[in-house]
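Visitor: sequence unavailable; structure follows:
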């Protein structure tokens, strides 16, 4: 079998893509696996995560909990060195247009929310909980626009086509370094509740011994992998139990308990 690998979630610039692919390549070299693996760039999601020949990929915690738990195995979660991160937990930066007079979430009532994806923990689930105490009869926004990416959500906010968005703090930190112009005209309102970050996962067909080698290659990195981690602002990889990711469903449950089951 030729295993398939992809790390598609944070390739926000050519430099970052090169660093992520370098980390992956050195990890596979250290495990003497490179000849047995095919790198897939821009894989179709979520279909790619369900492939029987999946060796390693990165997913969002919300689809992990709602779609993938029985299909993949948690390998490790990166701990990033960005504001809004705490260990391998992360949060979302809630943003608004700088000149729109929105100083708090309450000021966005009746406005337009930009969301990267309906199944995103950082863009949808975290924002839903943040807004839930302010909703009335299950509504807060006049409209929710699904943009396709955090960068596109920021563009909608920056250009005045949306009033609010929740942006994964790692994406936000990377964009601040790689493309600071994309954050001009953006006001930070604060951070969402925290939850476990985007995990690296392996397919269920990966043998247990190989799973253990993949995990140790990340949690106890060699010098080449550690160098790429520094370039990517990754302090460490943590092996987190499946139970930790229930926090993401807890965020959803708290919003539902407040009478706000759908972002609207």
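Guide: Ah, there it is. Since the structure is predicted, the reported quantities are computational estimates derived from the model, not experimental observations. Numbers count the residues shown, from 1 in each chain.

Visitor: can we go C-alpha only for contacts and neighbour counts from here?
Guide: Fine.

Visitor: helices of the protein, residue ranges please.
Guide: For the chain, the helices defined by DSSP state H occupy 14-30, 61-63, 126-131, 150-158, 169-178, 208-219, 223-231, 246-257.

Visitor: wait, which of those helices is closest to residue 263?
Guide: helix 126-131 (5.4 Å; CA to CA).

Visitor: comparison target below:
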């Protein structure tokens, strides 16, 4: 049986997608695991990717991982070069507006149109809700006149902001780092008006039935990524310092934030 690898969640543009394919090529060679690099781009559902029995290495957000009826096997978590806590596999959500807008703080966007990715996304929904919850509690009412989604991907959130379809939208901070690294012109088109609290980052997973003789060498090879001479260029292209073993208990934070919002009567960001 062959096994597949995919980096759909962080293939945010063509250069990033090419770098992930190069990484999986290195990983196959370093681990001795024959990996078929699978294309599974939007609009194909991520749930279909995560349900594959031949999955050996694909990114999954911690929120659906914790919500899922059957846990996938953790492989490794990325440590972004610009992680909000240095040296840790964490990220945050950046709330962005159009640079030419009059919005300079998140409060300025209240009463406008809020975008979101999908309801089972941490960065694009759950973290957004958590950040807005204190404002909702103080107001005791909706913050925005309209909540627009699902926009599904970070790229489509940026497109909606730039098109004026939404006033503010959430972006996975690591995805934004990748976009700005390969498309620096975006930096003059958008502005970050708020950043959420850090949370454990999406990590690479394998199918529940993926055997130890596949998962173990993948983990071992990714543990060498930080120092492997062959990965020096990839570390720059992917804005990554290293990979680490996922601390699964940390991902309980996603469920706690969800429960807090629901208990406050704020089941969806708006």
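Guide: Alright, I've got the coordinates. The structure displayed is predicted, hence computed values, not measured ones.

Visitor: and the TM-score between them?
Guide: For these two chains in superposition, a TM-score of 0.90 is obtained (TM-score structural alignment, normalised by the length of structure 1); 261 aligned residues with a CA RMSD of 2.0 Å.

Visitor: before we move on, back to that, looking at the helices of structure 1, spot the one closest to residue 87 of structure 1.
Guide: Nearest of the helices of structure 1 (CA to CA): helix 169-178, 12.4 Å.

Visitor: which outside residues touch that closest one?
Guide: 10, 12-13, 80, 82-85, 90-93, 150, 182-183 (CA atoms under 8 Å, 6 or more residues apart in numbering).

Visitor: which among the helices of structure 1 is found nearest to residue 100 of structure 1?
Guide: helix 150-158 (9.9 Å).

Visitor: show me what the closest one is packed up against.
Guide: The elements that helix 150-158 of structure 1 packs onto, with contact taken as 3 or more CA pairs under 8 Å, 6 or more residues apart in numbering; DSSP states H and E, are strand 92-97, strand 112-115, strand 164-168, strand 186-191.

Visitor: mean deviation of the last one from structure 2?
Guide: If you overlay the two and look at strand 186-191 of structure 1, the average distance to its match in structure 2 is 1.6 Å (mean CA distance after the TM-score superposition for structure 1).

Visitor: whereabouts in structure 2 does that strand align?
Guide: Per TM-score structural alignment, the counterpart of strand 186-191 of structure 1 in structure 2 is residues 190-195.

Visitor: next: the third one.
Guide: Equivalent residues of strand 164-168 of structure 1 are located at 168-172 in structure 2, counting by TM-score structural alignment.

Visitor: comparing the strand ranked longest in structure 2 with structure 1, how large is the average distance?
Guide: As assigned by DSSP state E, the longest strand anywhere in structure 2 is strand 73-80. The superposed strand 73-80 of structure 2 is, by mean CA distance after the TM-score superposition for structure 1, a mean 0.7 Å from where its aligned residues fall in structure 1.

Visitor: output the contacting helices and strands for that strand.
Guide: strand 90-91, strand 203-206, helix 212-222, strand 240-244.

Visitor: which among the ones you listed is found nearest to residue 148 of structure 2?
Guide: Using CA to CA, these put strand 90-91 closest to residue 148 of structure 2, at 23.6 Å.

Visitor: what would the helices and strands packed on strand 73-80 of structure 2 look like in CSV with mean neighbour count and distance to residue 196 of structure 2?
Guide: Listed next are those as CSV, based on neighbours: other CA atoms under 10 Å; distance: least, CA to CA, whole Å:
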stretch, mean neighbour count, distance to residue 196 of structure 2
strand 90-91, 23, 9
strand 203-206, 26, 19
helix 212-222, 17, 28
strand 240-244, 21, 20
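
Visitor: can you lay out the ones you listed as JSON lines showing distance to residue 232 of structure 2?
Guide: Listed next are these as JSON lines, based on distance: least, CA to CA, whole Å:
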{"stretch": "strand 90-91", "distance to residue 232 of structure 2": "21"}
{"stretch": "strand 203-206", "distance to residue 232 of structure 2": "20"}
{"stretch": "helix 212-222", "distance to residue 232 of structure 2": "13"}
{"stretch": "strand 240-244", "distance to residue 232 of structure 2": "10"}
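
Visitor: how about the ones you listed, which one is nearest residue 67 of structure 2?
Guide: strand 203-206 (14.7 Å).

Visitor: what's the offset of that closest one from the middle of its chain?
Guide: 12 Å (CA atoms, centre = their mean, to the nearest Å).

Visitor: likewise for stretch 2-21 of structure 1?
Guide: On CA atoms, centre = their mean, the centre of stretch 2-21 of structure 1 falls 14 Å from the chain's centre.

Visitor: not counting that stretch itself, show me its contacts.
Guide: 36-43, 53-59, 171, 174-175, 178, 228, 231-232.

Visitor: repeat that for stretch 90-110 of structure 1.
Guide: 84-85, 122-123, 126-127, 131, 134, 140-143, 157-160, 162-170, 172, 185-197.
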